[in-house]
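>>> just a sequence and a predicted model for now, questions to come.
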Amino acid sequence: MDDVASPRAVPGDDALMRAWSAGDVAAFDVLYGRHRDKLYRFLVRQLRNRALADDIFQDVWQRVIAAHADWTPEAMFTTWLYRIAHNRLADHWRATRHRPSAPDDADLRTAQIEDPHTPEGLTAALDAQRGLQAALDALPAEQREVVLLRLEQELTLEEIAEITGTGRETVKSRLRYAMDKLRATMNP
């Protein structure tokens, strides 16, 4: 038998959660490092307010920490994490009785994108990015959430359905309507 050690496999989220629940604090550090940027970006895009996103981001991780000992691998860790974030966002909207309104410039259309290596191209690319953000901001919150979870977090329709507490077909419809609106906005 060969004595050469095989490279260590990177543990999956479920294995890290089990290790953390068993007392391995370093496992939490790996989980946090693996998911913090995407979760934060998701919250910022949902709330459009960095200070509020910071608060809810902290609260989501506090809830993860508080509930980690009771965690069972019924769903993927990312599904569980984003379900906590979804619930926290729902709590926020209920508490403020406020749905985010579209910004005043949400109806701006972007120009045809130029060569990105010229100053004009860089400006056009930035304008396109702003146009996309404005189009995302103009979507109803439920549609925006589905788009962000699908495209940025690369979650499946089933995972999104579990996170949002809706059916797969509802998620599919929200995604289709949102993508139609984004296409219409970006390609007038």
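Received it, and whenever you're ready, just let me know what you need. Numbering: from 1, shown residues only.

>>> only C-alpha atoms for contact and neighbour calcs from this point on.
Fine.

>>> report how many residues lie close to the closest residue to A69 other than its chain neighbours.
Computed as CA to CA, 6 or more residues apart in numbering, the closest residue to A69 that is not its neighbour in sequence is S21, at 5.0 Å. Neighbour count of S21, defined by other CA atoms under 10 Å: 19.

>>> do the same with the one 10 residues further on
Burial of L31, expressed as a neighbour count using other CA under 10 Å, amounts to 19.

>>> got another one to weigh against that:
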Amino acid sequence: MFKVKEGDLDKMGLLFERHHRALYGFFVQMLRQGEQSKDLVQTVFFKMLKSRHTFTGSGPFVTWMYHIARNVLRDHYRQVKRKGLHTELADDVQQDLEGGALADERIEKKQELQALAMAMDQLNGQDRELLILCRYQELKYSEIAHLLHITEGAVKVRVFRALNQLREHYLKVSTEKNCA
């Protein structure tokens, strides 16, 4: 990023190649919309380029990148709220199911993932974001602490509490699905 800051804009392509998949995963987990997530990834990289002068290197690049991503996500939520639009769940990719036990395993796995997604959706926005950053994006607690401007200990406590909430929601959702 220092090279980009100095004016070597070609290095932004390298940063894009390294980090666009992780950002896309973050947005998909938060929004459940594939196409919208692609647009937001582009927006993040545009804003990174536009605000490259603000990168100081005092923390990890990834922390700075997710700080911008969180701001882009907030802007998106404001825009959706202002327009009165509702986000839809991302379309599932349909695969031809093979017969027998493999088909049963795929169906069971899909049901578990749907239950997990429903449980994640029941978490408040801060807890969901925290778990996505920690578990899906695999950021270190220290990076999350820097990003959220809290201590590493506070991150650990919040993750622990969020996981407990997720577990409760998941058990409730999976029990309801089995009873239906």
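Alright, I've got the coordinates. On a predicted model such as this, the values are computed, not experimentally measured, just so you know.

>>> picking up where we left off before, how about the residue nearest to A69 of structure 1, what's its partner in structure 2?
Under the alignment (TM-score structural alignment), S21 of structure 1 maps onto K5 of structure 2.

>>> which one's the longest helix in structure 2?
Criterion DSSP state H: the longest helix present in structure 2 is helix 152-179.

>>> can you tell me the element the nearest residue to G167 of structure 1 once chain neighbours are set aside falls in?
Nearest non-adjacent residue to G167 of structure 1, counting by CA to CA, 6+ apart: A161, 5.4 Å away. Following DSSP states H and E, one finds A161 of structure 1 within helix 157-164.

>>> quick one, helices of structure 2?
Along structure 2, counting by DSSP H, helices occupy 2-5, 11-31, 34-50, 61-83, 101-122, 125-131, 141-148, 152-179.

>>> can you give me how far the third one is from the chain middle?
With CA atoms, centre = their mean, to the nearest Å as the basis, the distance from the averaged C-alpha position of helix 34-50 of structure 2 to the chain average is 13 Å.

>>> about what we covered before: the residue nearest to A69 of structure 1 touches T72, doesn't it?
No - taking contact to mean CA atoms under 8 Å, the distance of 9.9 Å between S21 of structure 1 and T72 leaves them out of contact.

>>> check contacts around the residue nearest to A69 of structure 1.
When contacts are counted by CA atoms under 8 Å, 6 or more residues apart in numbering, S21 of structure 1 touches 68-69, 71.

>>> from Q143 of structure 1, how far out is V171 of structure 1?
V171 of structure 1 sits 8 Å away from Q143 of structure 1 when distances are taken as CA to CA, to the nearest Å.

>>> do the same with D70 of structure 1
31 Å.

>>> what's the answer for A27 of structure 1, then?
Where Q143 of structure 1 is concerned, A27 of structure 1 sits at a distance of 34 Å (CA to CA).

>>> equivalent analysis for M76 of structure 1, please.
Here the criterion is CA to CA. By it, M76 of structure 1 lies 22 Å from Q143 of structure 1.

>>> same deal with E120 of structure 1?
Taking CA to CA as the criterion, E120 of structure 1 is separated from Q143 of structure 1 by 32 Å.

>>> among the contacts of S21 of structure 1, name the buried ones.
Using 16 or more other CA atoms under 10 Å as the burial test, the contacts of S21 of structure 1 include 68, 71 as buried.

>>> residue contacts, the residue most central in space within structure 2?
Most central residue of structure 2, judged by C-alpha distance to the mean C-alpha position with CA atoms, centre = their mean, is F26 at 2.1 Å. Applying CA under 8 Å, 6+ apart to F26 of structure 2 gives the contacts 132-133, 136-137.

>>> still on that earlier bit, packing partners of the helix holding A161 of structure 1?
Under the contact definition 3 or more CA pairs under 8 Å, 6 or more residues apart in numbering; DSSP states H and E, helix 157-164 of structure 1 sits against helix 77-96, helix 168-186.

>>> with Q62 of structure 1 as the reference, name the closest of those helices.
In terms of CA to CA, the element of those nearest to Q62 of structure 1 is helix 77-96, at 10.4 Å.

>>> what helices and strands are in contact with the closest one?
helix 13-21, helix 50-67, helix 157-164.

>>> including distance to D37 of structure 1, could those go into CSV?
Listed next are the helices and strands packed on helix 77-96 of structure 1 as CSV, based on distance: least, CA to CA, whole Å:
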stretch, distance to D37 of structure 1
helix 13-21, 16
helix 50-67, 10
helix 157-164, 18
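
>>> sorry, back to before: can you check which of the helices and strands packed on helix 157-164 of structure 1 gets nearest to L132 of structure 1?
When these are ranked by proximity to L132 of structure 1 (CA to CA), helix 168-186 comes first, at 7.0 Å.

>>> show me what counts as buried in the closest one.
Of all the residues in helix 168-186 of structure 1, those buried under the rule 16+ other CA under 10 Å are 168, 171-172, 174-175, 178-179, 181-182, 185-186.
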